[in-house]
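Colleague: sequence and predicted structure below; questions after.
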Amino acid sequence: ALGTQTDYRDGEAQTDPYSPEYIIRNGSVPEILTIATLTWGRGLPAGQAEMEIIDRIREKHAWEAALPPMDSPSNIAKRLKMMEAMERKEWAYREEEIDKLQKVQMEVFKKVLQRREENQNELDAVRLYNHWQNHQKAKEEKIRKIQRDCAL
């Protein structure tokens, strides 16, 4: 069987899926373009966290579409109230995300400390055992010396 070898390695092959050129009709905003920040390897293929991000983007677009126009003082006041409520909601979400991250970091830190403590305890046990062995050897040596001296 005759094999063929290429000049390129598998690592040099195309890894990103092909994204064809597109034309957008006036007035339309395809949903896929609203999540353009997600790329292959960075959010795609989508997992649970990415689906939550996509749902939040959809929710925000629906909220933006529901905002009243700025054509009257009452609509402006209503719009401001809605925007303030959304901002509070966004801050609450960010705080929740920060809390989650801090909890994960704390768990990692606890595991590292626990591992370090276990290693230190193991080291202390080895040192104590070696010290005890040396003490036992010295004791046995003294006993032998006393027995030799008494035998003479």
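Modeller: Looks like it came in fine.
Colleague: switch to C-alpha atoms for all contacts and neighbour counts from now on
Modeller: Fine.
Colleague: ok, longest helix in this structure?
Modeller: helix 73-151 (DSSP state H).
Colleague: R116 and R88: what is the separation?
Modeller: For R116, the distance to R88 equals 41 Å [CA to CA, to the nearest Å].
Colleague: please read the previous query as pertaining to L44.
Modeller: To R88, L44 is 29 Å away according to CA to CA.
Colleague: ok, now G47?
Modeller: As for G47, its distance to R88 is 27 Å (criterion: CA to CA).
Colleague: do the same with K103
Modeller: Going from K103 to R88 by CA to CA gives 22 Å.
Colleague: and the helix or strand that contains R58, which residues are buried?
Modeller: Assigned by DSSP states H and E, R58 belongs to helix 48-66. Neighbour-count burial for helix 48-66 flags 50, 53-54 (criterion: 16 or more other CA atoms under 10 Å).
Colleague: next, count neighbours for L38.
Modeller: Burial of L38 is recorded as 17 neighbouring residues (other CA atoms under 10 Å).
Colleague: surely it and L44 touch.
Modeller: Yes. With contacts counted by CA atoms under 8 Å, L38 reaches L44, the gap being 6.1 Å.
Colleague: I76: what's it in contact with?
Modeller: 68-70 (CA atoms under 8 Å, 6 or more residues apart in numbering).
Colleague: which one of those sits in the busiest neighbourhood?
Modeller: P68 (16 neighbours).
Colleague: tell me who's in contact with it.
Modeller: For P68, the contact set (CA under 8 Å, 6+ apart) comprises 75-76, 78-79.
Colleague: against E59, how distant is it?
Modeller: Remark: distance between P68 and E59 (CA to CA) = 16 Å.
Colleague: ok, K142 next?
Modeller: On the measure of CA to CA, K142 and E59 end up 84 Å apart.
Colleague: equivalent analysis for K111, please.
Modeller: Distance from K111 to E59, by CA to CA: 38 Å.
Colleague: what angle separates the longest helix of the chain from helix 48-66?
Modeller: If you take axes from the mean of the first three to the mean of the last three CA atoms, to 10 degrees, helix 73-151 sits at 160 degrees to helix 48-66.
Colleague: chain center to helix 73-151: distance?
Modeller: When distances are taken as CA atoms, centre = their mean, to the nearest Å, helix 73-151 is centred 19 Å away from the chain's centroid.
Colleague: go on, stretch 54-61?
Modeller: 22 Å.
Colleague: ditto for stretch 58-71
Modeller: Per CA atoms, centre = their mean, the centroid offset for stretch 58-71 relative to its chain is 32 Å.
Colleague: in addition, the following structure is provided for comparison:
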Amino acid sequence: SIFGLFGKNTQHFLKNICRQQSNPIDTNKISRGTQTLYRDSETQTIPYSPEYTIPVGTNPRILHLVHLKYGNGLPVGLKELDKFERDEQRRAMEAIITKLPLKERVRMRRNFEIEDWERRTLEIKALQELRLQVITQLICIQQKNREEINNKKLHNLLISREKERVKTIDRIRSKYAEEIRRMIYTLKKKQRNPKPDKIDLYSNPSFQAFIPTSRKWDKEDVCKFRSQFLETFEGLSELEKIISDNTKNIQIDIKKTSNYTKDGHLKRHARWQVYGSTTLY
């Protein structure tokens, strides 16, 4: 049989379905999944009620404007008024052509559709022109912003290059001045008398260190004091007037030192005067 093909589980499922169809629905049972008007809870919602009701036998024209929303027909402008007028004409035409023959209805509908498509074509062209104008304005604004950005970049680049140029010039000038100072120092160092070498000096027999003491100060100009008061007679007279008598008449007592000690011995520093004169020559 067909039940044997599906197995015992399928047979049990079909029997339950047949039993439910044979038993009538008990209206006395409560369905707990249904929301009631008498449930006291925070989750209680307002039962559904339509936004408006239409009396029987009436067809108000205001209902044709229910679908309008803000941004889609609202606020009303010239285009919306034109659309409302076309809808009125279409409804009037639909009411008229129902009484006309089939060919006449087809012709009128075709003419109306052609006019509608021509109107839509004009609207599409107007939208395309408006879109083209908007795109042109956006491209102009974008180009202007790009030019401003490029000008700012060029200005900043020019300022940075100018700073680099000034730094490079200052660095070259400082290096040039440093090289000039180095060259001047080198030139002065070459022109300066070299530091005498003591070995070379003492190896020369004509060096001043080998000159006798009696020949070192044989020149007249060495350690000679020059003064205008001492060179002329007028200077001496004036110097004599300036110096006071107390200064000129100073009594100087020179104490003669003895070359012998209390014991009668000759002092060491005086021995060369006594014995040197006899042994030197």
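Modeller: Ah, there it is. Just so it is clear, the model here is predicted, and its values are computed rather than measured.
Colleague: relative to E96 of the first structure, which of the contacts of I76 of the first structure is nearest.
Modeller: E96 of the first structure has its nearest neighbour among the contacts of I76 of the first structure in P68, at 29.0 Å by CA to CA.
Colleague: in three-state terms, label the closest one for me.
Modeller: Here P68 of the first structure is coil, with the state taken from DSSP: H, G, I helix; E, B strand; the rest coil.
Colleague: roughly how far apart are it and R56 of the first structure?
Modeller: 20 Å.
Colleague: follow-up on the earlier one: what stretch of the second structure does the helix holding R58 of the first structure fall on?
Modeller: Using TM-score structural alignment, helix 48-66 of the first structure lines up with residues 78-96 of the second structure.
Colleague: what does the matching stretch contact?
Modeller: Contact partners of stretch 78-96 of the second structure, identified using CA under 8 Å, 6+ apart, comprise G73.
Colleague: mean offset of it relative to the first structure (after superposition)
Modeller: Mean deviation of stretch 78-96 of the second structure from its aligned counterpart in the first structure after superposition (mean CA distance after the TM-score superposition for the first structure): 1.7 Å.
Colleague: you'd agree H67 of the second structure is in a helix?
Modeller: No. Per three-state DSSP, H67 of the second structure lies outside any helix segment and is coil.
Colleague: which one in the first structure is aligned with it?
Modeller: Under TM-score structural alignment, H67 of the second structure pairs with T37 in the first structure.
Colleague: again with R173 of the second structure
Modeller: Checking TM-score structural alignment: R173 of the second structure goes with Q147.
Colleague: ok, now how distant is R144 of the first structure from L33 of the first structure?
Modeller: R144 of the first structure is 88 Å from L33 of the first structure, by CA to CA.
Colleague: typo on my end, Q105 of the first structure
Modeller: Q105 of the first structure sits 33 Å away from L33 of the first structure, going by CA to CA.
Colleague: what span of the first structure is the host helix or strand of Y202 of the second structure aligned with?
Modeller: Assigned by DSSP H and E, Y202 of the second structure falls within helix 198-203. Counting by TM-score structural alignment, helix 198-203 of the second structure falls onto no part of the first structure.
Colleague: again, but for stretch 8-16 of the second structure
Modeller: Aligning stretch 8-16 of the second structure against the first structure (TM-score structural alignment) gives no matching residues.
Colleague: so for that stretch, what gets flagged as buried?
Modeller: Result for stretch 8-16 of the second structure [16+ other CA under 10 Å]: no buried residues.
Colleague: follow-up on the earlier one: for the contacts of I76 of the first structure, which pairs are in contact in the second structure too?
Modeller: Counting by both residues aligned by TM-score structural alignment, their matches' CA atoms under 8 Å, the second structure reproduces these contacts from the contacts of I76 of the first structure: M70.
Colleague: so which of the contacts of I76 of the first structure comes closest to Q136 of the first structure?
Modeller: Distance to Q136 of the first structure, by CA to CA, is smallest for P68 among those, at 87.9 Å.
Colleague: number of nearby residues for the closest residue to P30 of the first structure other than its chain neighbours?
Modeller: Spatially, and ignoring its direct neighbours in sequence, P30 of the first structure is nearest to I24 (7.9 Å; CA to CA, 6 or more residues apart in numbering). For I24 of the first structure, the neighbour count with other CA under 10 Å is 8.
Colleague: ok so I24 of the first structure is a strand residue?
Modeller: No. With three-state DSSP as the criterion, I24 of the first structure is coil rather than part of a strand.
Colleague: how far away is it from M70 of the first structure?
Modeller: Here the criterion is CA to CA. By it, I24 of the first structure lies 27 Å from M70 of the first structure.
Colleague: find the centremost residue of the second structure, please.
Modeller: Taking CA atoms, centre = their mean as the criterion, N156 is the residue nearest the geometric centre of the second structure, at 12.1 Å.
Colleague: so what corresponds to that residue in the first structure?
Modeller: In the first structure, N156 of the second structure lands on N130 (TM-score structural alignment).
Colleague: which ones are touching its match?
Modeller: Taking CA under 8 Å, 6+ apart, we find N130 of the first structure in contact with no residue.
Colleague: one more: the one 10 residues further on?
Modeller: For E140 of the first structure, the set of contacting residues under the criterion of CA under 8 Å, 6+ apart is empty.
Colleague: please say which position in the first structure L122 of the second structure maps to.
Modeller: With TM-score structural alignment as the criterion, L122 of the second structure pairs with E96.
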